[in-house]
Every structure is written in structure tokens, then in C-alpha cells.
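**Student:** return a 3D structure for these sequence lines:
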Amino acid sequence: MTRYDLALIGFGGVNRALAQLIVERGDELATELGFALRVVAISDLRAGSLVRGDGIDLAPLLAAKPGEPGFAGLPGGSADPRTEQVISGVPCDIVAEATFTNPADGEPALSHVRWALEAGKHVCTTNKGPVALHGRALRRLAAEHGVGFECEGSVLSGTPVLRTARRLLAGLRISGVEGIMNGTSNYILGRLEDGVDFPEAVKEAQALGYAEADPTADVEGFDVQLKVVILANEVLGAGLRRDDVSVRGIARLTPADMRDAAARGLRWKLVGSAALREDGTVDARVAPVALPVEHPLACVSGPANAVSFHTDLLGAVTVSGPGAGRVETAYALLSDIIAIHQRQAVPARAVLEESLHG
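**Tutor:** Down below sits the predicted model:
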């Protein structure tokens, strides 16, 4: 059976959840999917690095709190993350990159991805930064080195929007996408509908773990801005940069705005959208929109997310699901690994079919 050795870059919630999935369901997944997974290296800013060519025993690591204890006292461990050395020098097949998003320049995740691709290793990442800012260049780099670059988790966590567009909607002409792509802002808007003032709604979202201590990226639309860039470039073939997407957040909306909209059969939503113009350019924006209640996005409530694809033959096709969560995002990494495996298997099947029919 095929086995893929993994290097995990970042050992916070998402890659820990992936490791948990491997521990708890590894045998089942191997039977179902036709390949096994083994973690041989981990690099983490807090815990350090851990390298075991014969495979890391993940159970003790998962029993400890994130970052505690560090890897220094373990065989093959070091207090130094040694990230470049782990990515470039440790023999492995796939690098799973799940570090924090830097919307300014994509670093250090951008370097992590480049090092891996240049070393001839497949990459799956949940990080929006490298994909939004340098996605096209990274895909070229992957092609040059004959490896895969997968990033499903960079938009709606484990909900498969990129793969839906590429595979399930193949043969359709997609003229635009629009979606609710930030669960924090969607939750806050729902609480405004309940009559809760904006500052209190933000505090509630923080208490529930939906919002960070600094909620600016969520409520001002910057998180969605990156996702719109990714969708426009990956689905519509655009070459947008972050500054090409206009942004307006939800901080100025009030319960009174919600009541007024409801009286007119509307619901306020923070919508990210990208649409092809007749001249081939793309109009991309993030802004609060009062949607008719019959709109497919109007019924998306709480922290849920959804994306609608506008197609020529089917009209609007909407995919809805969780847009965050460590387990859900870990599934996105697993789905990326499955995609890498399937692509690897295609040449082998072609050779077999040629030999049978040659």
C-alpha cells in the first residue's frame, strides 16, 4: 500500500487535529482511501522541532497541551523550530502548512510553501496569505517541480468550494461567485437582528471563540477580502491582488438597520463577491448587502458560511457548511492529500491501461 510521510509545519489546532485524525482513523482511512499516512517531522514556533524518520509517536504529543512540553527532551527533538531544515532537508512526501495568516506579505508561510515546492515536495496549506498574494506563482513553481499545491482550506475551512468549482462544476461557465465567508461577522449580524448592540455582539462572539481578541479582520471585512481574491483567481481565472478588492465592513450597522431591513423583506449580510464583466475584467468587493429573504445566502445564519457560483446552465449553485473549526480545517488538509494521491495515481492508471490495450 502507498504511504505518504508528512511534515507538519505548525502544531496548533489544525495540524494537531490532523494528527488526531491519523491516530484515531488511520487504519480505517488507509482501507478506504488506499494509502497510509505517517508523520515524520513537526516544526512549531513554541514547541520546537521533532524529526523521526521511522515515524513520530503522536499519541503522547496529543495528550499534552499545545506547546507543552516542548520537543527538546524527546528523541529527535529540538527547542529550535528549524523550519527551513525540516521542510527542505527531512525526507518526506507532503508538507502540511498550517501556520498563522499574514495578510501583508504572506510570510513566513510563503517561504514555507516555496521551500517545500523547490525541494520537490507536495504542499497542502490552510493559509490564506500565500494563496491570495502569490497563488499563481506558487502553482507555476509546483508545476516546474512536478508536485501538487493544494489549498482547499484557505476559503471555507473544510467545506469544499474550490474543489466543487473545479470538479463538480466542470463544463459549466462560471461568471461569478458570491458568499458569506466569515462566520464571526455573520454571527454578529444575527445578534444585531435580535436587538443586541454591536459592541455587545462582538463580546459575545469573542466569548464563544468565534472572534479574536482583535476582531478587526472579521468585522471590517479583511478576512473575506483575501478569500475573494482566492476565489476570483482560482475559479474565474483572474489575476487580482488584495488592493483590487474594495472592502467595507459591518461596524456601522445597528439593530435599527436590521429592523428596517426585516420590514422590507431583507436581511443584512456581509457578502464577498467577484463577477466577470463583459470586457473580461473582474468586479470584486466585500460589503454589507441587504439581501431578499429568498436569496440563497439570506438564510445562512450563525457562524455558518456559504458560497454561490453563478453558472450558465444551472443558474446559482450554492455550497454551505462550516467556515472555521480546527477539525473541519484539518479535514480540508486531508481532502488535499486525497487530491494529491488521486493525481499521483492517474499516470499509473494510464500506464496500466496502455499496457492492457497496447
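**Student:** can we go C-alpha only for contacts and neighbour counts from here?
**Tutor:** Will do.
**Student:** now the residue nearest to residue 326 when sequence neighbours are not counted: how far from residue 192?
**Tutor:** Closest residue in space to residue 326, ignoring its immediate chain neighbours: residue 14 at 4.6 Å, by CA to CA, 6 or more residues apart in numbering. Residue 14 sits 30 Å away from residue 192, going by CA to CA, to the nearest Å.
**Student:** so how far is the helix or strand that contains residue 116 from its chain's centroid?
**Tutor:** Residue 116 belongs to helix 109-118 when assigned by DSSP states H and E. A distance of 17 Å separates the centroid of the chain from that of helix 109-118, by CA atoms, centre = their mean, to the nearest Å.
**Student:** can you give me the neighbour number for residue 137?
**Tutor:** For residue 137, the neighbour count with other CA atoms under 10 Å is 13.
**Student:** make sure it is indeed in a strand.
**Tutor:** No - under DSSP: H, G, I helix; E, B strand; the rest coil, residue 137 falls outside any strand and is assigned helix.
**Student:** can you tell me how far it is from residue 110?
**Tutor:** Taken as CA to CA, the span from residue 137 to residue 110 is 11 Å.
**Student:** ok, residue 300 next?
**Tutor:** Taking CA to CA, one finds residue 300 at 33 Å from residue 110.
**Student:** residue 324 too?
**Tutor:** Residue 324 sits at a distance of 21 Å from residue 110 (criterion: CA to CA).
**Student:** the residue nearest to residue 326: what secondary structure?
**Tutor:** Here residue 14 is helix, with the state taken from three-state DSSP.
**Student:** my guess is residue 78 contacts residue 48, does it?
**Tutor:** Yes - using CA atoms under 8 Å, residue 78 is in contact with residue 48, at 5.6 Å.
**Student:** these two: who's more crowded?
**Tutor:** Between residue 78 and residue 48, counted using other CA under 10 Å, the more crowded position is residue 48 (22 against 18).
**Student:** want to put them side by side, so please do this one too:
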Amino acid sequence: MKTLKVGMLGAGVVGSQIARLLIANKSDLASRAGANLELVSIAVKDSKLKRDGIPAALLTNDAKSIVNDPQIDLVIEVIGGIDPAKELILTALKNGKSVVTANKALLAKHGAELYAAADKANVDLYYEAAVAGAIPILRPLRESLVGDHVIRVMGIVNGTTNYILTKMDENGAAFADALKEAQALGFAESDPSADIEGFDAAAKAAILAGLAFHSRVTDNDVYREGISKITAADVKVAKAMEMVIKLLAIAELTPEGAVSVRVHPALISRTHPLASVRDSFNAVFVEAESAGQMMFYGKGAGGAPTASAILGDLVAVARHKVNGGIGPKESDYADLKIAQIGQTKTRYLIRLNVADKPGVLESVAHVFASHQVSIQTVRQTGAGDKAELIVMTHSSNESSLSATVKDLKNLPVVTDVASVLRVEGVN
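**Tutor:** Reported below is the predicted structural model:
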């Protein structure tokens, strides 16, 4: 049986798990790939640090030696970030090595350049692990649904934020307390900003949108809001309306044929499949013209789940090395325009603290009407200084809804706009 030599960049939580599985499951992986997959070198920051289950002889401090070694056939990149990962991957591709990566930040920012390099060298670039960990979602979009027309992709793609929002919903926890719990359990970093402010989800949304709509989408094209402003009061209102708050990554076609890509917290009905996705799990809901509605669900992060996706890609590219040919190249033929957030159609749930006196509702309704935003329901709670209006709108352009909120803040009878949340997946 032919032997393919594998080099790896990085041996953190994910990389160490990949290395252990490559060594432990060598026989099974060989049978599936049609070739022996021999791990020959792992680039790390500290090659003297002992790593359980990984022979010290495999470790090196010289990452460039791996991507430039003519004996190495396949490269796995799990160091993350932009530099030096970008230059290392480009060098590996240039040198004729197929690359498997989990680097969503790099793909979302420089995916086109990486694809071009892989295309020029006639090698594979696979990255299933870059979005939603072990969940197979990129390959279905890239291959299984390539004969269909995707209309919308909507998903929970960040486990940290989903864990926090789950605890706020189920236990009534405040945001800060739920975040501390997530950090204590290892679901959130000491600096959680990439997760809670939506940067991680935005990178994944860009990748999903590019594959779904055959257009180049970068992280700069994604409208982004995080969950740090979500309060226990927001969650309580959502519960009363039989809804739940989730941080959603959404990519969809607009009526004008552009692509809208956004990440933000949103209310969804508790009957929606995504509402039942709890804790650190991820799920992606796909709507296609012929296939209809599908949901992909599972563990979205962690060493073992991510390693599973990496090894699945590694077997795929190894088969191509053995049998000839390569996998799908970049599909950007549609070249659709990216819609600005103001062009997107959505719905709002707006909580207003108002004066409890005659004419308040009329004044508020007038503001909505002036921007041609239709109100679906209005509910008042409290009285006196604690009177609150909860307004649910019908679908409208984001720009009209945003202008409505701006004018409501200046209305004399409105003491405060307590919160504004988008509503998704509700007819």
C-alpha cells in the first residue's frame, strides 16, 4: 500500500487529538484512504514540552521545514489566526501539498487567495472543521447541494454564546454570571470578545455564504452584533412570548438577488428546530429550492469533534492523491452583490418604557406609520413610571425599522428604548 507522509502545524487541544488519533487509528485510516497516512512531523512553539501519546521525535520548532519538505504529501494546519498560518499554507500549496485546515478566520479573510494558490498547484484545500466542528455542513453545501439552489442558511455556530444564552433562558441567569460559568467550564476564553461580540460567528457566516451562494464573501461583508447587551429582562419577555434568544448567523438571498449576510442575536419561536439547540451545541438550518428544509446538528467545538472533521478531510484528500484528481475548487461564478444591512428585510421586537397617560399609543403608532412599518402586536405591562410597551412589527426593511427606533428615542412620551431585537423564523 502506498504511504503518504503527513505534516502538521500546531499541537494544541485540537492538534494533539488529531496526532493521537492518526497514530492510534493508523490501520483503519489506511483502509479508508487507500494509503498509509504516516505522521512524520509536527510544528509546535515548544518542542521540549511533553505531549501525552505523541512521540517527542515528531516535534519541531521549525514550521517552514514542514511546508518545504519535498517528502511530505499532506499538511494539516491547526495553529489558527492569520499569521504565520497564511504564509505557511500558501507555501505548502505552492509546493504541491494538499492542505486541510480548521482556520475560519483565515478563510473568511483570505479564502480567495488560498483557493487561487490551490488551483494553480492543482491540489486540494479542505476545511470542514472551520465551521461547526464535527458537524458535516460545508461538504453538503459544497458537494451534496451543488445541484440545488440554496435560499437561506441560518445557524447557531458559536458554542460559547449558545451556552450563555441557554443558561440565561433556563436558569434566569444574568449575562455576566452565565459568562463566568462558561469560562469556568472552559467554554469561553479569558478574553471572550471574539465569541460574545460575534467575530467568530461572522467568520463562519462568511464561509457558509460563499459556499451556499457561489460568491466571494469575506468577514468584512458580514453585519455583526454580539450578545453582550442581552439582559435577563429580554430573556423574560422572550419566554412570555414562547420564544428564545439565539445568536444567529444568517445568509440569504434578498428579493433583488443580492446576498445578505449577518450575525446578531434574534428571537425565534420555541417551535423552530433551532430553538431546541442547547448549551455548547451547534446547528445549521438550510433551506433549498428542491431539497426543502434540513438541519445539521452536533458538537461545534472541542478537540475530539474538530479532530473528527479534520481526519475526514484528510482521508478525502488522501484518496485523491491515490486515485488521481482533486476535490471541488472555488465556486464563485454567481458573483452576487452583498446587500447592505439596510436592504435586509426582518422584524423587530421593541421594548419601550413610556409615560402612562392617554395618547401614548397613538404617538408611538404614528412614528411607525411615518416610516411605513406595520405593527403586528402591541402589549403594555406595568403602570405609572414603570409602564412598558412591547411592540412586534411585521417584516420591513432594516433601514425603515432602524429609522423608526431612532425617532422613538426622541419621542417625548418615550422615556427609554429598553431593547431592540430582531425576530427570525416566524411567519
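**Student:** mind listing the strands for structure 1?
**Tutor:** Using DSSP state E, the strands of structure 1 run over residues 2-9, 35-44, 48-51, 77-78, 94-97, 122-125, 149-150, 174-180, 246-247, 266-276, 282-292, 304-311, 315-322.
**Student:** show me what the fourth one is packed up against.
**Tutor:** So the one you mean is strand 77-78 of structure 1. Helices and strands touching strand 77-78 of structure 1, by 3 or more CA pairs under 8 Å, 6 or more residues apart in numbering; DSSP states H and E, are strand 48-51.
**Student:** mind giving me the packing neighbours of the strand it packs on?
**Tutor:** Under the contact definition 3+ CA pairs under 8 Å, 6+ apart, strand 48-51 of structure 1 sits against strand 35-44, strand 77-78, helix 83-89.
**Student:** go with 6 Å
**Tutor:** strand 35-44, strand 77-78 (3 or more CA pairs under 6 Å, 6 or more residues apart in numbering; DSSP states H and E).
**Student:** any idea of the angle the longest one forms with strand 2-9?
**Tutor:** This points to strand 35-44 of structure 1. Between strand 35-44 of structure 1 and strand 2-9, the angle comes out at 20 degrees (axes from the mean of the first three to the mean of the last three CA atoms, to 10 degrees).
**Student:** follow-up on the earlier one: for the helix holding residue 116 of structure 1, give me the average deviation versus structure 2.
**Tutor:** For helix 109-118 of structure 1, the mean deviation from structure 2 after alignment is 0.7 Å (mean CA distance after the TM-score superposition for structure 1).
**Student:** since we're on residue 315 of structure 1, how many residues are nearby?
**Tutor:** For residue 315 of structure 1, the neighbour count with other CA under 10 Å is 12.
**Student:** so what does it match up with in structure 2?
**Tutor:** Residue 315 of structure 1 maps onto residue 292 in structure 2 when the alignment is built from TM-score structural alignment.
**Student:** hmm, back to that, of all the helices and strands packed on strand 48-51 of structure 1, which lies closest to residue 289 of structure 1?
**Tutor:** Shortest distance between residue 289 of structure 1 and those, using CA to CA, is found for strand 35-44: 40.0 Å.
**Student:** got the contact list for the closest one?
**Tutor:** The contact list for strand 35-44 of structure 1 (CA atoms under 6 Å, 6 or more residues apart in numbering) reads 1-11, 30, 49-53, 55-56, 81, 83.
**Student:** which ChimeraX command selects the buried ones in these?
**Tutor:** Buried subset of the contacts of strand 35-44 of structure 1, written as a ChimeraX selection, criterion 16 or more other CA atoms under 10 Å:
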select :4,5,6,7,8,9,10,11,30,49,50,51,56,81,83
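**Student:** buried deepest among the helices and strands packed on strand 48-51 of structure 1, which one?
**Tutor:** Mean neighbour counts were taken over these using mean count of other CA atoms under 10 Å, and the top value, a mean of 23, falls to strand 35-44.
**Student:** gap between it and the chain center?
**Tutor:** Distance, centroid of strand 35-44 of structure 1 to centroid of chain: 19 Å (CA atoms, centre = their mean).
**Student:** tell me which stretches of structure 2 form helices.
**Tutor:** In structure 2, the helices defined using DSSP state H lie at 13-24, 26-33, 63-67, 85-94, 104-121, 138-139, 159-171, 175-184, 193-196, 199-213, 232-240, 303-323, 360-370, 398-409.
**Student:** count of neighbours near the aligned partner of residue 317 of structure 2 in structure 1?
**Tutor:** Using TM-score structural alignment, the equivalent of residue 317 of structure 2 in structure 1 is residue 340. The tally of other residues near residue 340 of structure 1 (other CA under 10 Å) stands at 19.
**Student:** tally up the residues packed near the closest residue in space to residue 340 of structure 1 that isn't next to it in sequence, please.
**Tutor:** Counting by CA to CA, 6+ apart, residue 340 of structure 1 lies nearest to residue 148, which is 6.1 Å off, once chain neighbours are set aside. Residue 148 of structure 1 sits with 25 neighbouring residues when counted by other CA under 10 Å.
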